[in-house]
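Student: whatever this is, show me its structure:
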Amino acid sequence: MGGPILMSLLVLLGSACCFIGGHPKEVREGCRCVPQLCPQPTACLAGLVRDRCHCCLECGNVEGQVCDLEGGQPFHGRCGENLLCQMDLVGLERGEVPQARCVCRNQRAICGSDHKTYANVCAFKKAQAAQAVGGTRNLSMAGSGPCRTAPEIKIPPRDQFNTSGQDAIFLCEVVAYPMAQVEWRKNRHNVSLPGDDPHISVQSRGGPLKYELSSWLQIEGVTLEDAGTYDCIAHNRLGRVTAHAQLRVMATGADRPSTVPSPHVLGDMSSEYEDYY
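Tutor: Coordinates of the predicted model:
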């Protein structure tokens, strides 16, 4: 009777080095491995990795998740497939407490069969795993690199109501591949802004995400003549898209407004203006 019980106790003691609170943990070198006692992980969006005892399989941490550096104390877990644990230097530059996070080893974009561009193979594999958890497996790789798409305006310019003398800024964010070109025009005219007008300027830069372009139209010290409709026009060789926004200007002093909206429109647009800034 004592033999089987004693053997069971020895097995449990031998595996105790790998399990604390039901989770695999490395507590000392050369811990014994009992595969029969390993938990069965499910719904792992970043694949499976070996625990610190190199015994059981567990879910790897996904991209951006806090992780344990090699040789450090086990706490947050190890990164999943195609991922590397690195210190977050961006957070360090912002004065934050530095932490190690999972970073995808390959940052090349992937075009999925759903016509969606994934930032890298890790994001693509995560989407595949999420589908599998939901009971479907339809997502496949359509090609290496981003999906070729006509421009799409993610954030269109918003209507504004300004008092003469104030500055007005319109924002337009566009996503496309190949990268789109963005133009600004007023009242459907064929001349692109700013033209030769010194109080109007246009600035564009990439971002905030890959294959996005942010463009701003700034009017310094608006006048009654600046009132009108402003168009953000984005185009590449695959297509063209336009978004519109209106600028209404209220005069100060003896000036008279070029456009006087009804009281409820004025109230709504004032709220939008406050929210925008």
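Student: hey, let's count contacts and neighbours off CA atoms from now on
Tutor: Noted.
Student: list the contacts for His23?
Tutor: Not one residue lies near His23 by C-alpha atoms under 8 Å, 6 or more residues apart in numbering.
Student: from Pro39, how far out is it?
Tutor: According to C-alpha to C-alpha, to the nearest Å, His23 and Pro39 sit 8 Å apart.
Student: equivalent analysis for Gln131, please.
Tutor: 23 Å.
Student: correct me if wrong: Ala243 contacts Asp159.
Tutor: No: Ala243 is not in contact with Asp159 according to C-alpha atoms under 8 Å; the separation is 11.0 Å.
Student: overlap in contacts, the two.
Tutor: Common neighbours of Ala243 and Asp159, counting by C-alpha under 8 Å, 6+ apart, are absent.
Student: okay, helices next: where are they in the stretch 101-250 of the chain?
Tutor: 121-133 (DSSP state H, counting those that start in this stretch).
Student: and for comparison, fold this next one:
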Amino acid sequence: MWAVRGLLLVLVLVTAQSEPQPETPAEALLSGEGQPCVRGAGPRCGPGLECFRADKKSKVGVCTCKSTHEVCGSDGVTYKTPCALKSANDRRDQELQPEPVTAKGKGRCPSAPLIVTPPGEVYNVSGSQVYLSCEAVGVPTPVLTWNKVVNGGRKKVELLPGDRDNLAVQTRGGPEKHQATGWLLISPLTEAEQGSYECHASNSQGATSAVGAIHLVQSLEDISVKRVLKDEEL
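Tutor: Sure thing, here's the model as predicted:
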């Protein structure tokens, strides 16, 4: 009899340990990022969060991350804040994914260049001023160069500042936004400058390019005609 009672007691203890324990009252009151919080008695923000109130006199606010910098995760994804990375790990726990995401470093993850604003097509008369522009993003900040496409696309000639008196090449980079913008300015426009131009963006992660064009027309009236024809082709 005593042996049976002992066995039943062991089974009860094992079952109790295997069942999930309910949250304590303190844990239940903790709010996550983006959830409401109340000053004084009420839901409080969890670890790494603070209660932000747009109106300082208001008791109700929203839980926001104390750290506002971006974080590069071990999964290659850039998270807006360390709290966003923590939320991703919480979701992984719920989905029973074994490998947690760790922070590889502060800031965005390295990425190959992406041209977000390619050079377009310009139509103008001889002697006018024309320009092409190009914008690319990437980590590290991409380096932009311009090439003249010749021989039906079989050859590319890099354009450098000071190559010709009527040609100017400018670039501007933004390390914080990892964005680079480049301009190709021609003034005055001659027949030799019409043709295709390539915007080339590169960094340590890769390279990409996009092509624009400059067209020489006989008169200003031809500009609108050429544009209409181009739109009809599209």
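Student: remind me, longest helix of the second structure?
Tutor: Ranked by number of residues, the top helix in the second structure under DSSP state H is helix 2-18.
Student: which helices and strands sit right next to that helix?
Tutor: In this structure, helix 2-18 of the second structure packs against no helix or strand, with contacts taken as 3 or more C-alpha pairs under 8 Å, 6 or more residues apart in numbering; DSSP states H and E.
Student: check contacts around the equivalent of Ile153 of the first structure over in the second structure.
Tutor: Aligned counterpart of Ile153 of the first structure in the second structure: Ile115 (TM-score structural alignment). Ile115 of the second structure sits next to Cys134, Glu135, Ala136, Val137, Ala201, Thr208, Ser209, Ala210 when contact means C-alpha under 8 Å, 6+ apart.
Student: map the third one across to the first structure for me.
Tutor: It stands for Ala136 of the second structure. When the first structure is aligned by TM-score structural alignment, Ala136 of the second structure is paired with Val174.
Student: nearest residue to Asn187 of the first structure in space, please, no chain neighbours.
Tutor: Thr229 (5.1 Å; C-alpha to C-alpha, 6 or more residues apart in numbering).
Student: state the distance from the one you found to Glu274 of the first structure.
Tutor: The gap separating Thr229 of the first structure from Glu274 of the first structure is 20 Å, by C-alpha to C-alpha.
Student: tell me which of these two has more neighbours.
Tutor: Shown here are Thr229 of the first structure and Glu274; by other C-alpha atoms under 10 Å, Thr229 has more neighbours (15 against 9).
Student: which ones are touching the more buried one?
Tutor: For Thr229 of the first structure, the contact set (C-alpha under 8 Å, 6+ apart) comprises Lys186, Asn187, Arg188, His244, Ala245, Gln246, Leu247.
Student: for ChimeraX, write a command that selects the buried ones of these.
Tutor: Buried subset of the contacts of Thr229 of the first structure, written as a ChimeraX selection, criterion 16 or more other C-alpha atoms under 10 Å:
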select :186,244,245,246,247
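Student: of the contacts of Thr229 of the first structure, which ones are shared with the second structure?
Tutor: For these, the contacts that are reproduced in the second structure, applying both residues aligned by TM-score structural alignment, their matches' C-alpha atoms under 8 Å, are Lys186, Asn187, His244, Ala245, Gln246, Leu247.
Student: aligned partner of the last one in the second structure?
Tutor: Structural correspondence for Leu247 of the first structure with respect to the second structure (TM-score structural alignment): Ile214.
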